[in-house]
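# can't give you the sequence, but here's the structure:
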């Protein structure tokens, strides 16, 4: 009876080293797909909540109403947390006065630091899991290639011991060993695509948060939500350290994004 070749036969013939490579590729695949699915779902939900929040936020007419409604919100996404941070920092500085802030700067500087810290925390949060996805995308092809090389070596040793070195005896085991390379690519390609997509999404997300932080800074320092007044009175925006670029030494606290357009 002719011997059946394929993945099932490869599994029965694989040695402990090859099995270890298979298990490692499987673990990388499971971990990367888990992160891809969960992060995609959480990013979609966060974007929808942020869109609804911003739509509601810009319908609020006054700062007192803003304080009342933001304080009553139980949502926990980044935009709400940023707004609560701005309100809390402003309220604390007004409650305790500037005497206790003498070593740290005035109210505006306190607000700037608080918003920047909140942005940095969000930047760290959204980067969770990306290291594993990047590791899977970069290392899986090499792990699969190692499995292929080891499988070919193992197959050639067995063929040499059997004394049957014809092409039909060599092609089967060598072809089966190439399955490792295919598995490595199957793990790496989705991970690389997902990593690039998440990086782009995170960059856009942080840009939106930077813009919102600028708006909050303007509202808290001028007490106005008027676009015309904001353009005239708004100081430099608050920007996370992850998004900062080189500016001249005369740039105020925070890094500007250029002309604000409302």
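Nice, I can see it. These numbers come from a predicted model, not from an experiment.

# CA only for contacts and neighbour counts going forward, please
Noted.

# What separation is there between residue 181 and residue 191?
To residue 191, residue 181 is 16 Å away according to C-alpha to C-alpha, to the nearest Å.

# got the contact list for residue 108?
Neighbouring residues of residue 108 by C-alpha atoms under 8 Å, 6 or more residues apart in numbering: residue 221.

# List the buried residues for whichever strand or helix holds it?
Using DSSP states H and E, residue 108 falls within helix 107-126. Residues of helix 107-126 classed as buried: 107-108, 110-120, 122-123, 126 (neighbour count, 16 or more other C-alpha atoms under 10 Å).

# A further structure is provided below for comparison with the first:
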């Protein structure tokens, strides 16, 4: 009596069965790579404390408190500073508040787009992996029934083994899809949290650059600002 299992599926499978198995393995590797890389990136951003910006004595020292160039909060502050200099050099043409708001909004949108990279791949894998596994199952059952028809032996032990073995593909598809869906939901929630923090920071930065005064604590939830002398 043959011993059924994953190794038997691979050994006895045809090109279609092996292609489905390899595709599921590739999808699993891709999804886990995206999950790990995005988790590291978002974890680093979640640990950023933009509140330190408001407890400094000026824009320059505040930007140094935000970290290094390339981080979203530093880039947002740098964009605001560059927008002010550009407006002063161009001698108007558009209201300063509108120009600054547009520049800050564009920076936030760019960061939001960058944070979404890879999440579309996770969503696609999570939605298609079960169907890829189902394709392998249907193909395996089809060949199992053909083999039974040729042999003429339709006893339970001859039917249950090949059919149950074919269902392994569906199980593999679910094993690929479930982490991808859970990873997508978690990473999407974390990225939305970072973008919300950037939005609040941009509003406070807009007020600071226009008026020279820091926003009140009520206008910046979760941020404790240092009183100005």
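Sure thing, it's come through. Computed from a prediction, not measured in an experiment: that's the story for all the values here.

# Quick TM-score on the pair, please.
In this superposition the chains share a TM-score of 0.90, using TM-score structural alignment, normalised by the length of structure 2; 221 aligned residues with a C-alpha RMSD of 1.9 Å.

# so where in structure 2 does the helix holding residue 108 of structure 1 end up aligned?
Per the alignment by TM-score structural alignment, helix 107-126 of structure 1 matches residues 96-115 in structure 2.

# on average, how far is that stretch from the matching bit in structure 1?
Aligned to structure 1 and superposed, stretch 96-115 of structure 2 gives a mean residue distance of 0.8 Å (mean C-alpha distance after the TM-score superposition for structure 1).

# And that stretch, how far out from the chain middle?
Its chain's C-alpha centre and that of stretch 96-115 of structure 2 lie 21 Å apart, by C-alpha atoms, centre = their mean, to the nearest Å.

# Kindly list the longest helix within structure 1.
helix 179-222 (DSSP state H).

# What is the corresponding segment of structure 2 for that helix?
Under TM-score structural alignment, the match for helix 179-222 of structure 1 is residues 168-211.

# mean distance, that stretch to its aligned residues in structure 1?
Looks like 0.6 Å for stretch 168-211 of structure 2 (mean C-alpha distance after the TM-score superposition for structure 1).

# coming back round to it: which one of the buried residues of helix 107-126 of structure 1 is nearest residue 94 of structure 1?
residue 107 (8.0 Å; C-alpha to C-alpha).

# so the closest one sits right up against residue 93, yeah?
Yes - using C-alpha atoms under 8 Å, residue 107 of structure 1 makes contact with residue 93 at a distance of 6.0 Å.

# what's the longest helix of structure 1 packed up against?
For helix 179-222 of structure 1, the packing partners by 3 or more C-alpha pairs under 8 Å, 6 or more residues apart in numbering; DSSP states H and E come out as helix 16-57, helix 78-96, helix 107-126, helix 130-162, helix 227-233.

# Adding distance to residue 67 of structure 1, write these out as JSON lines.
Output for those, formatted as JSON lines (distance: least, C-alpha to C-alpha, whole Å):
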{"stretch": "helix 16-57", "distance to residue 67 of structure 1": "11"}
{"stretch": "helix 78-96", "distance to residue 67 of structure 1": "7"}
{"stretch": "helix 107-126", "distance to residue 67 of structure 1": "15"}
{"stretch": "helix 130-162", "distance to residue 67 of structure 1": "35"}
{"stretch": "helix 227-233", "distance to residue 67 of structure 1": "19"}
